[in-house]
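In: give the three-dimensional model of this entry:
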Amino acid sequence: MRNRLPPDQYISGILAGDRLVLSRAITLIESRRPDDQALAQEVLTGVLNRTGHSVRVGITGVPGVGKSTFIETFGKYLTDQGHKLAVLAVDPTSQRSGGSLLGDKTRMEQLSVDPNAYIRPSPAGDSLGGVAHRTRETMLLCEAAGFDVILIETVGVGQSETLVHGMVDFFLLLMLAGAGDELQGMKRGIMELADALAITKADGDNRPATDRARVEYQNALHLFPPTGTGWSPPVLTCSATTGEGITDIWQLIQNHQELMTRHGHRDRRRQEQQLAWFRSHLRNRLESRFFQQTGVAEQLKAVEAQIKAGTLLPVQAVENLLRNI
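Out: Reported below is the predicted structural model:
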């Protein structure tokens, strides 16, 4: 196979922390070729017993909130504390060209050259949820390579971006102050999923606005139903420019992990995430197999023509397709 290593070389390289082999393995994981996927599953199986030991943090926020700048400052703080950090940064994919800028490394100049940090930008492609098609598998490979903190940066807040919550231990929502109608403009659903909110750019003349926003968001969160874990999502302020609040955010994440581990919620959350991953992949495979069946393409064309003409309702069209195949 073209430029592919044997499975044992991928496995030994990843477990040894070889970043070049790790990057090649992630490229293999992201490939949609059936032969690449078969090899990728061998590699994942070979490193599986060395995964699951990191703190997985999802980071999302409204456009312009400064996710990459925050991650640069936060990541440098973590590496200075002796942690090995992997950043999985997902860039939006153009719906017209199918291309993606993958410019996160240029926005994280210091972190990209830090020997204790690894940044992997990936295109979101046609995947919903604000994460790339193979983010879960990539996370496992990074854990096997020895990274003990994994940050997942999503493409931005939207209705379909709660998927990231289903693969992390801690979900951090970054917010702006003074952007106008913050509470009304924010999706309630994603606020309910957040383990903490952080108001960014809390420095200079913007500091009074961030303090007001913190109180407003905290009051709003009190109206939400309890999480059932004993954890009440707090609201903090921070500045990636001055570094203020960065230490508090990491301490908060550690406190959350300690509480979740002590009461067994962390293990249960990961078990539920594994089941959700299985069901999601099962649905995708069933859909793929359906469209690959002989005669489906021809029947689809005929049915779609009837739907366009208004002679067949979509619900009835689906029933007819399933009955005939």
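
In: contacts and neighbour counts: CA atoms only from here.
Out: Fine.

In: the strands in the stretch 1-150 of the chain, which residues?
Out: 55-61, 85-91, 117-123, 149-153 (DSSP state E, counting those that start in this stretch).

In: to check against the first, give me the structure of this:
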Amino acid sequence: MTDDPLLAPLLAGDRRALSRAITLVESTRADHRARAAALLDALRSAGREALRIGLSGTPGVGKSTFIEAFGLKLTGEGKRVAVLAVDPSSTRTGGSILGDKTRMERLSRDPRAFIRPSPSAAHLGGVARRTREAVSLCEASGVDVVLIETVGVGQSETMVAGMCDLFTLLLAPAGGDELQGVKRGIMEIADLILVNKADGELKSAATRTVADYAGALRLLRKRPQDPQGFPKALPVSAVTGEGLDRAWEEMQTLTAWRRESGHWEANRAAQASHWFAEQVREGLLARLERDPQVRARMTELAEAVAAGERAPEAAAAEMLETMKAG
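Out: Down below sits the predicted model:
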């Protein structure tokens, strides 16, 4: 166990300690990284788990509105909820708006809810660089449900499934064009497809869209970690709240089945092994980038590639051979 001053208040559920701990794990300073690693290792002994729900969706589908309505439903049942909202970062300036708290005004005032926006920092997968570590901190603080909102639908966004127990795809009522536009990779990992805005004039369109996706899901190969009838497509309305009870019931049903069948533990173990390997790869790359000779040779070869003097493949092979020889 570490004597870190954040450990005790974090285990006691202190929101300020949780915020400070997430800031710590997001830091790139070497001393902060070492402290964060020790803290995370110490928190493992607490043995606390939360239901991790990943949520993705096309831009404008109403992810933030849905999360607020869904989060308020859960807190109304006495559950503690954490929302880790990832905002896209500018590739030019590196900045992010981080406006999720303004879009979830009611939920942000709920004492049983914790909202933390983080910049994606150009990290692929629709998640921030340290999102998984933030999830572990939320679990250790006694949170019951962690909602991970990703930046939007994309092929690389399937990475979020590597840190979630359930992956939910939120879509708007639309015709076949949107069905064609959704990547197959995301369709294959979705546990639930929720068609939002199923209210008012859009309700009939939402019903048809649910039928379209239900038909598409039947064409996919059945996954061994799913009981009969999953994955499912359901209509919901974040405005009226209609369908939220059904969506939560289905999530609980799927979670209970996976726990009883052993898929829950197997999935968590596979995720831990995957992120261990990712951390090793990331650490090796960081160590290489700190080597002045490696950095100088990388710059030299990059300039040659940019000038058209070397093919990228040949330059990369030479760089790898140089590192191997060193």
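
In: out of the strands of the stretch 1-150 of the first structure, which comes closest to residue 273 of the first structure?
Out: Of all the strands of the stretch 1-150 of the first structure, it is strand 55-61 that lies closest to residue 273 of the first structure, at 12.3 Å by CA to CA.

In: give me the stretch of the second structure that that closest one matches.
Out: On the second structure, the counterpart of strand 55-61 of the first structure by TM-score structural alignment is residues 51-57.

In: got JSON lines for the strands of the stretch 1-150 of the first structure, with distance to residue 108 of the first structure too?
Out: What follows is the strands of the stretch 1-150 of the first structure, written out as JSON lines (distance: least, CA to CA, whole Å):
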{"stretch": "strand 55-61", "distance to residue 108 of the first structure": "15"}
{"stretch": "strand 85-91", "distance to residue 108 of the first structure": "10"}
{"stretch": "strand 117-123", "distance to residue 108 of the first structure": "9"}
{"stretch": "strand 149-153", "distance to residue 108 of the first structure": "12"}
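
In: hmm, who's touching the match of strand 55-61 of the first structure?
Out: 63, 135, 144-153, 160-161, 163-171 (CA atoms under 8 Å, 6 or more residues apart in numbering).

In: after superposition, how close is that stretch to the first structure?
Out: For stretch 51-57 of the second structure, the mean deviation from the first structure after alignment is 0.5 Å (mean CA distance after the TM-score superposition for the first structure).

In: among the strands of the stretch 1-150 of the first structure, which comes closest to residue 10 of the first structure?
Out: Once the strands of the stretch 1-150 of the first structure are compared by CA to CA, strand 117-123 is nearest, at 17.3 Å.

In: which residues in the second structure does that closest one align to?
Out: Residue span in the second structure matched to strand 117-123 of the first structure, by TM-score structural alignment: 113-119.

In: average offset of the matching stretch relative to the first structure?
Out: Averaged out, stretch 113-119 of the second structure is 0.8 Å away (mean CA distance after the TM-score superposition for the first structure).

In: residue 267 of the first structure maps to what in the second structure?
Out: By TM-score structural alignment, residue 267 of the first structure lines up with residue 265.

In: which residues of the stretch 201-325 of the first structure fall in helices?
Out: Using DSSP state H, counting those that start in this stretch, the helices of the stretch 201-325 of the first structure run over residues 207-221, 246-262, 265-292, 296-309, 314-324.

In: residues contacting the counterpart of residue 80 of the second structure in the first structure?
Out: Aligned counterpart of residue 80 of the second structure in the first structure: residue 84 (TM-score structural alignment). Residue 84 of the first structure makes contact with 78, 116, 117, 146, 147, 148, 149 under the criterion CA under 8 Å, 6+ apart.
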